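A.B. asks: Below are the sequence and a predicted model for it; my questions follow.
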Amino acid sequence: MTLAITHGYVVPVDGDPIEDATVLVADGKIVAVGRDVEIPESATVVDAAGGWVLPGFVEAHGHLGVYEEAEGWAGDDTNEMTDPNGARLRALDAINPADQGFADALSGGVTTAVIKPGSGNPIGGQTVAVKCWGRSVDEMLVKEPVSVKSALGENPKRVYGDQKKLPSTRQGVAAVIRDALMKAQDYKARKAAAEREDKPFDRDGTLEILVRVLDGELPWCQHTHRADDIATALRLAAEFGYRVIINHGTEGHLLADTLAERNVPVIIGPLFTSRSKVELRQRALRNPGILARAGVELAITTDHPVVPIHFLVHQATLAVKEGLDRDTALRSITVNPARIMGIDDRVGALRPGLDGDVVICGGDPLDVMSRALRVFVSGREVYSYVDGESVVADPYYRESR
């Protein structure tokens, strides 16, 4: 199938906007972007009518499908809080594509989400990137695993402290992480020795994943809010040599120069919440701008369902109101999260070779009165807003393409 979106104000994000331009998608991939694009006779033509044409937005940190809305305990598979080290756990195995959050994502122009285990454990498990439309997570898959989720601070301390077991303090949380990574170092050495000697070796799913972190294959997504916990995250990363990504980073602005100097990105948010715990005391919409001006690579997150995922773009808008550069704001929900999470070879911009995930907005997406009118995933229209009604294509009904 070939799709041509014509007469749009095309915003590639990683390039300059183009007036009255076309985005051509063939076999699910973008093949051309510009004014003088030759459109095949067989193409399905969609007239953007001067609307803004953008890449689908990317949510870098959410719990779609693993924390289902309005389902209570039956839909909550976010945290396996029975083992402080859950590196072998995979968010992939718990996602329900029928979660209403995926439809909400499309209505907000979000076409890709990195789904993560929760923050109840010092080491929570493996994250996965998926498209926000499909019958099964296997069909929706962009990349797996994307990273390993870890948590410092209040959450694991509370969860295991309530159980009267390690870790019940911040030093205990850091110790669990450090012990696990040292075991992974020893495991790697034993495995290498067994391979040299051609001896059998019992594999360990938890340690296999941690070795991939130590080897630089998988980044470490570190849930952390307070500045002292961010400092601990940086200390552990320096000690073991892995790539760390700060998730939430509520007080990251207090260490903005250090984060920029060490080239540590921050996925900041959610930004629309109350200060419901001590760690959120300094939550403010001005913080993304402070980080960005210091040179920190920035993505914005809703942490869905903490903030509904279709408000992702509105968080960016209000961050602009409080000092974030508007171009950086748009990048913080498109190309930046894609690059930070290692999926920029698939999504995050309108560029030949990337997936045909395209959003047509009625106007500037950073205008709170603008909205997604039509959304395409891999060149297929999956969402439209017509006559005041949102319509999501049924993924279980597969008409011929």
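C.D. replies: It's in.

A.B. asks: okay, CA-based contacts and neighbour counts for the rest of this
C.D. replies: Will do.

A.B. asks: Residue 92 and residue 137 touch, don't they?
C.D. replies: Yes. Under the criterion of Cα atoms under 8 Å, residue 92 is in contact with residue 137, at a separation of 7.1 Å.

A.B. asks: Which parts of the stretch 201-350 of the chain are strands?
C.D. replies: Along the stretch 201-350 of the chain, the segments classed as strands by DSSP state E, counting those that start in this stretch run 220-224, 244-248, 266-268, 298-300.

A.B. asks: and of those, who's closest to residue 234?
C.D. replies: In terms of Cα to Cα, the element of those nearest to residue 234 is strand 244-248, at 7.4 Å.

A.B. asks: in the stretch 51-200 of the chain, which spans are helices?
C.D. replies: For the stretch 51-200 of the chain, the helices identified by DSSP state H, counting those that start in this stretch occupy 100-107, 137-140, 154-162, 170-196, in order along the chain.

A.B. asks: Can you check which of the ones you listed gets nearest to residue 240?
C.D. replies: Taking Cα to Cα as the criterion, residue 240 comes closest to helix 170-196 out of the helices of the stretch 51-200 of the chain, the separation being 7.6 Å.

A.B. asks: Compute the inter-axis angle for the closest one and helix 154-162.
C.D. replies: Orientation check (axes from the mean of the first three to the mean of the last three Cα atoms, to 10 degrees): helix 170-196 against helix 154-162 gives 90 degrees.

A.B. asks: which secondary structure elements does helix 170-196 contact?
C.D. replies: Packed against helix 170-196, as judged by 3 or more Cα pairs under 8 Å, 6 or more residues apart in numbering; DSSP states H and E, are the following elements: helix 154-162, helix 205-214, helix 227-240.

A.B. asks: let's see 10 Å
C.D. replies: The elements that helix 170-196 packs onto, with contact taken as 3 or more Cα pairs under 10 Å, 6 or more residues apart in numbering; DSSP states H and E, are strand 123-126, strand 148-151, helix 154-162, helix 205-214, helix 227-240.

A.B. asks: how about the third one: buried residues?
C.D. replies: Taking 16 or more other Cα atoms under 10 Å as the neighbour-count basis, helix 154-162 is seen to contain the buried residues 154-160.

A.B. asks: Which of these sits closest to residue 74?
C.D. replies: Within those, the smallest distance to residue 74 is 19.7 Å, found for residue 159 (Cα to Cα).

A.B. asks: Need the residue closest to the centroid of the chain.
C.D. replies: The residue lying closest to the centre of the chain (Cα atoms, centre = their mean) is residue 60, at 1.5 Å.

A.B. asks: Against that first model, consider the following:
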Amino acid sequence: MLLKNGHVFPVEGEDFFGDIRISKNVIADVGKDLEALPKEEIIDCTGLNIYPGMVEAHCHLGMEESSIRMEGNDVNEMSDPLTPQVRGIDGCYILDESVKNAREAGITCVAAGPGSANVVGGTFVCYKTNGKCIDDAIVQENIAMKAAFGENPKRVYQDSKIKTRMNIAALLRNLLFKTKEYMEKKENGKDVPFNMQFEAMIPVLKKEMPLKCHAHRSDDILTAIRIGKEFDLDLTLDHVTDGAIIVDKIKESGYPCIVGPAFTHKSKYELKAKSFKTPKVMKE
């Protein structure tokens, strides 16, 4: 198809009034006064804005289904605070209407995965919000390993395994230490029993996959940075609700941030500093 006479906002460069050609499901040409090819559908976009598809960098789209409760909720595997072996792709139902709603709102690509109940929750999958089969929609199957700091793991495991933020950090450190030991034994040719949790964490230690760190409050953000530096990890700081308060420390760390969601009320204490101003402060 050929989109004609639209106000085009490219990913890079200045916006302009012009045309976009789509061929075999990809953008084949962008410019002004493009001539239609034989059998090409022409869509007049006069008066309309044409934007790139929006990317959602942290969500659980397709993992918590619409109009259903426990049966369709596959966000958190709350059987253990450490579940690096689980994969978001195995809990993602791409035919749920929430995926359709996101696509029709212009969100064409998402990173979806486990929630923040566990200290380590499993891997995120990056997929396009179109199609009937998640395997066909994948951009990258295991794009990041989820970790969580602060109130959520404390609340979920308060009656069993976690009482303090100290133990959240200790559980993560212990998993990283054990994975490092397991990895080094394998690399040195030693015979070690297969461990699915350690296998899942090896790409994190090798910096082949970032640790995707849920952290709202400033102290939790700093703990994530501290552990990231201690083990020489790649990581992203996700939510960073208090990011503006310690922006100098975050900048010094060199770690990228994913801010939000902001379009909700302050549902808990950790969100008391939530503001639409935070993304601007972080970007600058």
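C.D. replies: Cool, got the structure. What you see is a predicted model; the values in this text were computed from it and never measured.

A.B. asks: one step back: quick check: neighbours shared by residue 92 and residue 137 of structure 1?
C.D. replies: Here residue 92 of structure 1 and residue 137 have 65, 128-130 as joint contacts, going by Cα atoms under 10 Å, 6 or more residues apart in numbering.

A.B. asks: Structure 1: matching residues for stretch 211-223 of structure 2?
C.D. replies: With the alignment judged by TM-score structural alignment, the segment of structure 1 matched to stretch 211-223 of structure 2 spans residues 220-232.

A.B. asks: For the matching stretch, buried residues please.
C.D. replies: Along stretch 220-232 of structure 1, these residues count as buried under the neighbour rule (16+ other Cα under 10 Å): 220-227, 229-232.

A.B. asks: Can you tell me which of those residues is closest to residue 179 of structure 1?
C.D. replies: Nearest to residue 179 of structure 1 among the buried residues of stretch 220-232 of structure 1: residue 232, at 14.8 Å, using Cα to Cα.

A.B. asks: my guess is that closest one meets residue 152, correct?
C.D. replies: Yes. Because the distance of 8.3 Å satisfies Cα atoms under 10 Å, residue 232 of structure 1 is recorded as touching residue 152.

A.B. asks: that older thread, got TSV for the strands of the stretch 201-350 of structure 1, with distance to residue 168 of structure 1 too?
C.D. replies: Listed next are the strands of the stretch 201-350 of structure 1 as TSV, based on distance: least, Cα to Cα, whole Å:
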stretch	distance to residue 168 of structure 1
strand 220-224	16
strand 244-248	21
strand 266-268	26
strand 298-300	30
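
A.B. asks: List just the one of those strands that sits closest to residue 49 of structure 1.
C.D. replies: Using Cα to Cα as the criterion, the shortest distance between residue 49 of structure 1 and the strands of the stretch 201-350 of structure 1 is 29.4 Å, found for strand 298-300.

A.B. asks: Can you measure across stretch 158-170 of structure 1, start residue to end residue?
C.D. replies: End-to-end distance of stretch 158-170 of structure 1 (Cα to Cα, to the nearest Å): 10 Å.

A.B. asks: wouldn't residue 116 of structure 1 be in contact with residue 87 here?
C.D. replies: No. Taking contact to mean Cα under 10 Å, the distance of 11.8 Å between residue 116 of structure 1 and residue 87 leaves them out of contact.

A.B. asks: outside of stretch 34-50 of structure 2, which residues touch it?
C.D. replies: When contacts are defined by Cα under 10 Å, 6+ apart, stretch 34-50 of structure 2 is touched by residues 1-10, 15-23.

A.B. asks: got any residues that touch both of residue 116 and residue 87 of structure 1?
C.D. replies: What both residue 116 of structure 1 and residue 87 touch, as defined by Cα under 10 Å, 6+ apart, is the set 124-126, 148-150.

A.B. asks: Let's have the residues you listed in CSV, adding neighbour count and distance to residue 172 of structure 1.
C.D. replies: Written out in CSV, the entries for those read as follows (neighbours: other Cα atoms under 10 Å; distance: Cα to Cα, whole Å):
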residue, neighbour count, distance to residue 172 of structure 1
124, 31, 16
125, 27, 19
126, 26, 22
148, 28, 19
149, 26, 17
150, 30, 14
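
A.B. asks: picking up where we left off before, nearest to residue 112 of structure 1 among the buried residues of helix 154-162 of structure 1?
C.D. replies: Nearest to residue 112 of structure 1, judged by Cα to Cα, of the buried residues of helix 154-162 of structure 1 is residue 155 at 26.7 Å.

A.B. asks: The closest one pairs with which position in structure 2?
C.D. replies: Taking TM-score structural alignment, the alignment pairs residue 155 of structure 1 with residue 152 from structure 2.

A.B. asks: How about residue 50 of structure 1?
C.D. replies: With TM-score structural alignment as the criterion, residue 50 of structure 1 pairs with residue 47.

A.B. asks: Then residue 97 of structure 1?
C.D. replies: Using TM-score structural alignment, residue 97 of structure 1 pairs with residue 94 in structure 2.

A.B. asks: That match and residue 11 of structure 2: what is the separation?
C.D. replies: Distance check for residue 94 of structure 2 against residue 11 of structure 2: by Cα to Cα, it reads 26 Å.

A.B. asks: ditto for residue 201 of structure 2
C.D. replies: The span separating residue 201 of structure 2 from residue 11 of structure 2 equals 34 Å under the rule Cα to Cα.

A.B. asks: Wait, residue 56 of structure 2 touches residue 110, no?
C.D. replies: Yes. With contacts defined as Cα under 10 Å, residue 56 of structure 2 counts as touching residue 110 at a distance of 4.6 Å.

A.B. asks: Name the residue in these two with the higher neighbour count.
C.D. replies: Of the pair residue 56 of structure 2 and residue 110, residue 110 is the one with more neighbours under other Cα atoms under 10 Å, namely 25 against 17.

A.B. asks: what residue of structure 1 takes the place of that one?
C.D. replies: Alignment note (TM-score structural alignment): residue 110 of structure 2 maps to residue 113 of structure 1.

A.B. asks: hang on, that match packs against residue 64?
C.D. replies: Yes. With contact defined as Cα under 10 Å, residue 113 of structure 1 reaches residue 64; the gap is 7.9 Å.

A.B. asks: Need the counterpart of residue 241 of structure 2 in structure 1.
C.D. replies: Aligned partner of residue 241 of structure 2 by TM-score structural alignment: residue 250.

A.B. asks: how close does residue 317 of structure 1 get to residue 293 of structure 1?
C.D. replies: Going from residue 317 of structure 1 to residue 293 of structure 1 by Cα to Cα gives 17 Å.

A.B. asks: Of the two, which one has the most company?
C.D. replies: With other Cα under 10 Å as the criterion, residue 317 of structure 1 and residue 293 differ in neighbour count, and residue 317 comes out ahead with 21 against 16.
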